[in-house]
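Chemist: Take this sequence and fold it.
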Amino acid sequence: DYMNQINAKLGTDYGLFNYYGAEDADRVVICMGSFCDTLEEVVDYLNAHGEKVGLVKVRLYRPFSVKHFVDVLPESVKKIAVLDRTKEPGSVGEPLYEDVVSSLYEAGRTGIKVVGGRYGLGSKDTPPSSAFAIFEELKKDAPQREFTVGIVDDVTNLSLPEDPEAPNTAAEGTIECKFWGIGGDGTVGANKNSIKIIGDHTDKYVQAYFQYDSKKTGGITISHLRFGDHKIRSPYYVTKADFVACHVPAYIIKGYKMVRDVKPGGTFLVNCQWDAEEFAHHLPAEAKRYIAKNNINVYLINAIDLAKEIGMGKRTNTILQSAFFALAKVLPEADALQYMKDAATHSYLKKGQNIVDMNHKAIDAGATAFTKIEIPADWATAEDAPSTITLEGREALLKQVRDIMTPVSRMEGDALPVSAFKNHVDGQFELGAAAYEKRGIAVVVPEWNVEKCIQCNQCAYVCPHAVIRPFVLTDEEVAAAPAQSQFKDAVGPKAKGYKFEIAVSQLDCTGCSNCVYICPADALTMKPIEEQESKQEIFDYAVNHVSEKTELVANNVKASQFKKPLLEFSGSCAGCAETSYGRLVTQLFGDRMYISNATGCSSIWGNPASCSPFTTDANGHGPAWNNSLFEDNAEHGMGLMLGHQAQQKRLLELAQQLVDEDGASQDLKDAAKAWIESVNDAALSKEASKTFVVELAKSDLPAAKEILANKSFLTKKSFWIFGGDGWAYDIGFGGLDHVLASGEDINVFVFDTEVYSNTGGQSSKASRLGQVAQFAAAGKDIKQKNLAEIAMTYGYVYVAQVSMGANLQ
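Modeler: Purely as a prediction, here's the structure:
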């Protein structure tokens, strides 16, 4: 009754259950939530093609009314598929499925075949192909009792086959667009503005979805836009678009399959600094064939240089937005440009008329800056170039890179089968995968001037992504180096006889310029990546073939950078200081670190699934990294330490047995005794463990075998708890205080940005009095919590506050 009263006032039609479809349907799907809109599209399509199907939309789930449910169900129904967006391991079926089965039994309608399916788990997209697959399954005499859609389940074999070329069921006349950008380039913001302009100034319906990878700023973004004259019932990503734009030229080089998203006869706009010939050189053969065979209209635009000329730096979004309106013809071009200018004036006037004028100039420029290229006939038969990529490393790591990381990095992770993760069911992934990614996203990268360099290593010290590094080489290593390598005599009391070089990984650089700003000798200059890319071989040779000169490593700014960083090529924002600190900690303690990382910025750049930037040294040792819940990270970190203590306590008991064992050799006894005496000293335990392991391998004693099986616990570990101020000051403070009060030998590193960085810059207890942030637009009205002073009150907690920008030491 209440819902009917609301319907009468608002003109809606919401019942406890709503039926949609053929009155005499023989197959019906029961569902709740946004997938119902997709199912409506497919129901319309199938009924228009002579089938009899329907949909029951659950509006009020609890309490579940059997009477109202049965009343909306057509008498003609023979088969039902019930969809749940949840998984109930161990149950007979998912909740809605069980409710439907029991309701039909109670109502006496026992002649209906009912099956249950799962969809949308882990935010899986559920396009029309999933709905078509469900109705197709219901056609069978014996449809699958339980199934999943939207995923390829080749382990339990519950997934239904889906046709990637399923019919487009969007409303007639709907224009669909996709824009591939990079986090921080303004693509997402520009597309939000585009949708607002179209929605505000036309009678068209509009829709926008935004898709992101797991990186911070600098990761892939995909904007999905729809607009049309009819209501849009398409709560899924665009798969075939009338207009596709690539705003990042590196995506062409990397072979991202953007072109296959374009409908036959559609438009493909590429932002790059190439002419038509250079574009053809970089475009993969697969893309050329698709373009030629499907009559794709290809346009090039150099918004990169245009933005620099106008004074907008790296912000190409306004230029590209203008080009979109000029090519898509959604609005009369003159009107679209004026609406964009009005929006720019509204957005930027408070920043000054100069900013407004630059944006207006960019809008005018973008409307005419693109060029259509002619498609050569031989593109239709273009042949794939042989792969020149060879991967070296541990086989388990290479398998992870090939089978999981590479598809995920191309935004193709949803297509991976369940079997790809069989070796990772416990959540463990190999260290060092990020080194294989080589995103090549920087437009400009540093070039080293060997004559000017004073060998201070400050560039490497501040580099957030560990892409610029100093190396010292022997004469033999110099002789084997790539021809374009440059060297100078190394300076320092222990460096005599060595050569020195700075090497840059151009394909891992994000172009932040931190190294250029810090260099006291102006020995670094940012240059276009096209001019520097051939020098990648210098870095690759140095990393893989130049040994670490341990005698040069020490705990100071310069010497610390001769140690291999065990945090490299992370997904953090360009110029992010958090990773500079994290990298430095791994250079000091990394080969024996345990890290418990609170969810936040540091966990996002710290370990995107399958692409860990934490890595290992030449001996295969590196940080053991764990991610815990936001609120219990400190307890989790302490648990790791207590677990290790328990393991080591057992090893101490076994080692003492060996010392007292008559059957043990004297060498084994001496090694065991030396290890026992050094167990609490990092450096001594490392050396004693090496000797101990050698002697253990020679013994057949049970105690020796058990110790050998657990040899990774022999060296003293360095336990670290990482997290941001949102964790340490606010949500996880209770656990942190417990850990600090314990008196245990454990380290806590707080990446204090004074706001909740990972969720958009909201005010935290670390924010300062008067600081403007989200949720504190008028300035924070209470003073900053002093976490350092709170820790110091215990009297036995060592507290340090560090800032590289203030003092590199």
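
Chemist: from here on, contacts and neighbour counts on C-alpha atoms
Modeler: Fine.

Chemist: Quickly note the distance from the nearest residue to Val444 once chain neighbours are set aside to Lys438.
Modeler: Computed as CA to CA, 6 or more residues apart in numbering, the closest residue to Val444 that is not its neighbour in sequence is Pro528, at 4.3 Å. Distance of Pro528 to Lys438, computed by CA to CA, to the nearest Å: 17 Å.

Chemist: How about Asp335?
Modeler: Relative to Lys438, and taking CA to CA, Asp335 is found at 42 Å.

Chemist: Please apply the same query to Asp540.
Modeler: Counting by CA to CA, the gap from Asp540 to Lys438 is 11 Å.

Chemist: Likewise for Ile707?
Modeler: 40 Å.

Chemist: what's the answer for Val270, then?
Modeler: 21 Å.

Chemist: more crowded one of the two?
Modeler: Ranked by neighbour count (other CA atoms under 10 Å), Val270 and Lys438 place Val270 first, with 26 against 14.

Chemist: so the more buried one, which of the three states?
Modeler: strand (DSSP: H, G, I helix; E, B strand; the rest coil).

Chemist: for Glu706, same thing?
Modeler: Glu706 ends up helix, using three-state DSSP.

Chemist: What's the local residue count around it?
Modeler: For Glu706, using other CA under 10 Å, the count is 14.

Chemist: which residues sit in contact with it?
Modeler: Going by CA atoms under 8 Å, 6 or more residues apart in numbering, Glu706 touches no other residue.

Chemist: One more sequence to fold, the one below, so I can look at both together:
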Amino acid sequence: LKAALPGSTFLLNSMYGPDEVWQHLPRHIQEQLISKKIKFYVIDAYKVGTATGMGGRVNTIMQTCFFAISGVLPKDVAIESIKKSIKKTYGKKGDQIVQQNYQAVDATIANLHEVKVPATASSTITMPPVVPNTAPEFIKSVTAQIIAGFGDDLPVSKMPVDGTFPTGTTQWEKRNIALEIPVWDPVTCIQCNKCAMVCPHAAIRTKVYDAALLPKAPATFKGVDYKGPEYKGMKYTVQVAPEDCTGCELCVDVCPAKNKSEVRLKAINMAAQPPIRETEHANFNFFLGLPEADRTTVKVDSVKGAQFLQPLFEFSGACSGCGETPYVKLVSQLFGDRTIVANATGCSSIYG
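Modeler: Just a heads-up that it's a prediction; the model follows:
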């Protein structure tokens, strides 16, 4: 809220309702809302999207919120204009899509709530750092400032002298945007590694490792016996990076394994992210510490084998469910740091 002027209006998309969202705000956010006398509104846009068949597409919902509270146009005029725009934009996709968007607009108004701002701040929550304290100095002093929106304030003296920019910075940029993340069922899993292969962001990975390493794992870490003869006696794990996953569900779609007890379930199933974020964060950190596979023992000419190799293209800014990045990731796995990329501009210039 640094840029907010006194008397501004603040809209928050949150899973918490108007009676509980205040207690989940960091203290310095509460203090700014109070001192600047900001009008505070909240909506659970993803809940509205799910209820109206829109899924995770909340652009229509948030646009409706903007016009409903900004006063740019009278509310009724704004709603009518939005619906005309929906008809024009989505008309060719069929009446069902148009009606879903109409329903989303109407449901938005019903689920948009003003939050009463108390006179004093009560939160004990502090805003976490933009990047972990363990990040390299350049990441903390430059990259973190860019992520936080203060890139224009960086002096030239902060830039590398030769103009080059460090690579591999996405490992420190935890976007934390998925509402749901995949959870691995080791009993149902057939260890095909297709989930890791299809993941656009290298956020779900597999490893085989010595069983002697498991006693050091967090209590919630999952590891089972590897089923193939090539790594006999070793353990196998599928692990998700909870703060890097975008929730696209491609891993669930591609999973061929079926749970024999509950046919609707597979070896990979989606679950709400917030309740398991901390445990999966600890699990992923332990997973990263496990030794990478010896490339001389890996059958790189198979999907399964290739996914035991470390991806050097990870956590990109590509759209959720991207169809391009799995290929780039696979190239980085197959050829490692010997790879040289000659790139034409396009999506690959942005997410790369």
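
Chemist: Break down the stretch 251-352 of the second structure into its helices, ranges please.
Modeler: 277-289, 303-306, 325-335, 347-351 (DSSP state H, counting those that start in this stretch).

Chemist: so which of these gets nearest Ser316 of the second structure?
Modeler: Taking CA to CA, helix 347-351 is the member of those nearest to Ser316 of the second structure, at 5.4 Å.

Chemist: before we move on, which element is whichever residue in the first structure pairs up with Gln145 of the second structure in?
Modeler: In the first structure, Gln145 of the second structure lines up with Pro407, judged by TM-score structural alignment. Using DSSP states H and E, Pro407 of the first structure sits in helix 406-409.

Chemist: so the next helix or strand after that helix corresponds to what in the second structure?
Modeler: Note on helix 406-409 of the first structure: by DSSP H and E, the next helix or strand toward the C-terminus is strand 444-448. On the second structure, the counterpart of strand 444-448 of the first structure by TM-score structural alignment is residues 180-184.

Chemist: Mind listing residues that contact the matching stretch?
Modeler: Taking CA under 8 Å, 6+ apart as the rule, stretch 180-184 of the second structure contacts 238-240, 242, 245-247, 249, 251-252, 267-273.

Chemist: before we move on, the earlier item: the helices of the stretch 251-352 of the second structure into CSV, with extra columns for distance to Gly53 of the second structure?
Modeler: Converted to CSV, these look like this (distance: least, CA to CA, whole Å):
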stretch, distance to Gly53 of the second structure
helix 277-289, 26
helix 303-306, 35
helix 325-335, 28
helix 347-351, 28
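
Chemist: how about these in JSON lines, adding mean neighbour count?
Modeler: Converted to JSON lines, the helices of the stretch 251-352 of the second structure look like this (neighbours: other CA atoms under 10 Å):
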{"stretch": "helix 277-289", "mean neighbour count": "17"}
{"stretch": "helix 303-306", "mean neighbour count": "18"}
{"stretch": "helix 325-335", "mean neighbour count": "19"}
{"stretch": "helix 347-351", "mean neighbour count": "12"}
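
Chemist: And those helices: which comes nearest Gly233 of the second structure?
Modeler: That would be helix 303-306 among the helices of the stretch 251-352 of the second structure, by CA to CA, at 17.1 Å.

Chemist: which residues in the second structure form strands?
Modeler: Per DSSP state E, the second structure carries strands over the ranges 9-13, 39-43, 113-115, 180-184, 204-209, 224-225, 235-240, 268-272.

Chemist: Dump these to TSV, plus distance to Lys299 of the second structure.
Modeler: Below are the strands of the second structure laid out as TSV (distance: least, CA to CA, whole Å):
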stretch	distance to Lys299 of the second structure
strand 9-13	46
strand 39-43	50
strand 113-115	56
strand 180-184	24
strand 204-209	13
strand 224-225	19
strand 235-240	16
strand 268-272	24
